[in-house]
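# Provide a 3D model corresponding to the input given below.
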Amino acid sequence: MGSLIYSAISSLDGYIEDANGNFQWAAPDAEVHAFVNELERPIGTYLYGRGMYATMSYWETAVDHSPVSQAYADIWRAADKIVYSRTLTSVETARTRLEHEFTPAAVADLKQSSPTALSIGGADLGGQALKAGLVDEVHLLLAPVLVGGGKRSLPDGLTTQLTLLDQHTFASGFIHLHYTVGD
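A predicted model of the protein is given here:
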């Protein structure tokens, strides 16, 4: 059975993008990016909403001369992707399928049948999965910035117990927090 992991890069005040939709402040340096690569390496399937898919599809054709970025592109391309969108009619990346509805029961079945970990990305979709009790682990990378508002990294109205499994600090001021969800 695969575990479902919600990961986000967030400002210290809890936003994945600011009030104008910008997230350039979240760009990881090489040390943070290499760490993320190791977190992502065991992922067999990415679950995305439309917006996160649009952002992440960059990696389909990315040609970067940075070894750490190229390594991430290779990791991303090797994984399956499922995009949940009511408005998209097709997807443009390899190993990707489109679903028009996020159904907790279908995701629970996917977890049950998956031999690898699954990652859910995007605050909206991740929030739905958290509220449905589907998420097993949370990885938050906190950027050393306050943005004052925007799209929250974690959903409002959710109360659940988290247990800290690991923490890591980086020279740039980023902090990684790894939690298990539930009891």
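# make it CA atoms for all contacts and neighbour counts henceforth
OK.
# closest to the centroid, which residue in this protein?
Per C-alpha atoms, centre = their mean, the C-alpha nearest to the average position across the chain is that of G121, at 3.2 Å.
# how about that residue, nearest residue that isn't a chain neighbour?
Nearest residue to G121, sequence neighbours excluded (C-alpha to C-alpha, 6 or more residues apart in numbering): Y48, at 5.2 Å.
# name the next helix or strand downstream of the helix or strand containing that neighbour, please.
Element membership for Y48 (DSSP states H and E) is strand 43-49. Remark: after strand 43-49, the chain's next helix or strand is helix 50-56, criterion DSSP H and E.
# name the residues of that next one that come out as buried.
Of the residues in helix 50-56, R50, G51, M52, Y53 count as buried by neighbour count, 16 or more other C-alpha atoms under 10 Å.
# quick one: contacts of it?
V83, Y84, S85, L88, G121, G122 (C-alpha atoms under 8 Å, 6 or more residues apart in numbering).
# I have a second one here; can you model it like the first so I can compare?
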Amino acid sequence: MAKLLYFGIGSLDGYVSDENGRFDWAEPDHEVHAAANEVARPIGTYLYGRRMYDVMSFWASSEAESDPEPVMQDYTRIWRAAEKVVFSTTLAEASTDRTRIERSFDARSIAELKRTAAADISIGGAHLAAQAIAAGLVDEYIFFAYPVVVGGGTPFFPRAVHLDLDLVDVHRFGNGAISMRYRSLHTHQH
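I've put the predicted structure just below:
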């Protein structure tokens, strides 16, 4: 059975974007990007909300393909090789290869995907992930926390949920960021 991983990069106080929707303060340097590539490498399918898909579709661009940095070229290959499912009520068609659109999040179909997928699955976008977390579908949480406090915005973890987690791995990067990987033990709704 495949695992569902929720991965994000954000602030030390747990936000993936600030109150203005910005996240440039957490742009990965070479070392962090290489570590993120290793998180992404075994992923067979990405589940995205519309906004996250809009951001991530950069990796299908010629600009991404022509980036001279090996770490960027590596991620471009990783991202393009994976299947993508975009959950959107308004997106008419996908702008990237290996991508399908679903109109609504269905916990049963995600559970079936986990049961049948040959490789692990990741979910991206805090609002979409909140639905998977509420349904008890997320198996691991991977958060790269940057040494910045933004005071508000879009939280990595949804409100009104209690998660019991087991720390699997932690790593400190040269730029002061920390990656934390947790395995889910239990999910409780408030």
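# superposed, how do the two chains score by TM?
The TM-score (TM-score structural alignment, normalised by the length of the first structure) is 0.98; 183 aligned residues with a C-alpha RMSD of 0.7 Å.
# one step back: where's the one in the second structure that sits across from the residue nearest to the centre of the first structure in the alignment relative to A2 of the second structure, distance?
Using TM-score structural alignment, the equivalent of G121 of the first structure in the second structure is G124. Distance from G124 of the second structure to A2 of the second structure, counting by C-alpha to C-alpha, to the nearest Å: 16 Å.
# could you pull out the helices for the first structure?
30-40, 50-56, 58-61, 67-78, 104-113, 123-131 (DSSP state H).
# superposed on the second structure, what's the mean shift for the second one?
Looking back up the chat, that one is helix 50-56 of the first structure. Helix 50-56 of the first structure, aligned to the second structure and superposed, deviates on average by 0.2 Å (mean C-alpha distance after the TM-score superposition for the first structure).
# circling back: tell me what the strand holding Y48 of the first structure is packed against?
strand 80-84, strand 117-121, helix 123-131 (3 or more C-alpha pairs under 8 Å, 6 or more residues apart in numbering; DSSP states H and E).
# still on that earlier bit, gap between the match of G121 of the first structure and N175 of the second structure?
24 Å.
# one more: L137 of the second structure?
Going from L137 of the second structure to N175 of the second structure by C-alpha to C-alpha gives 32 Å.
# more crowded one of those two?
A direct count of neighbours by other C-alpha atoms under 10 Å for L137 of the second structure and N175 places L137 higher, at 20 against 12.
# what is the equivalent residue in the first structure for that one?
In the first structure, L137 of the second structure lines up with L134, judged by TM-score structural alignment.
# dump the residue contacts of its match.
Shown in contact with L134 of the first structure (C-alpha under 8 Å, 6+ apart): L4, P104, V107, A108.
# which residues are in contact with the residue lying closest to D183 of the first structure once chain neighbours are set aside?
Among residues not flanking D183 of the first structure along the chain, Q161 sits closest, at 6.4 Å (C-alpha to C-alpha, 6+ apart). Q161 of the first structure makes contacts with V181, G182, D183, as judged by C-alpha under 8 Å, 6+ apart.
# what does Q161 of the first structure correspond to in the second structure?
For Q161 of the first structure, the residue aligned by TM-score structural alignment is D164.
# again with R152 of the first structure
In the second structure, R152 of the first structure lands on P155 (TM-score structural alignment).
# do the same with S69 of the first structure
Aligned partner of S69 of the first structure by TM-score structural alignment: M72.
# so how far is G10 of the second structure from its match?
Distance of M72 of the second structure to G10 of the second structure, given as C-alpha to C-alpha: 19 Å.
# in TSV, list the contacts of L134 of the first structure along with neighbour count.
Shown next, in TSV, are the contacts of L134 of the first structure (neighbours: other C-alpha atoms under 10 Å):
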residue	neighbour count
L4	27
P104	15
V107	16
A108	20
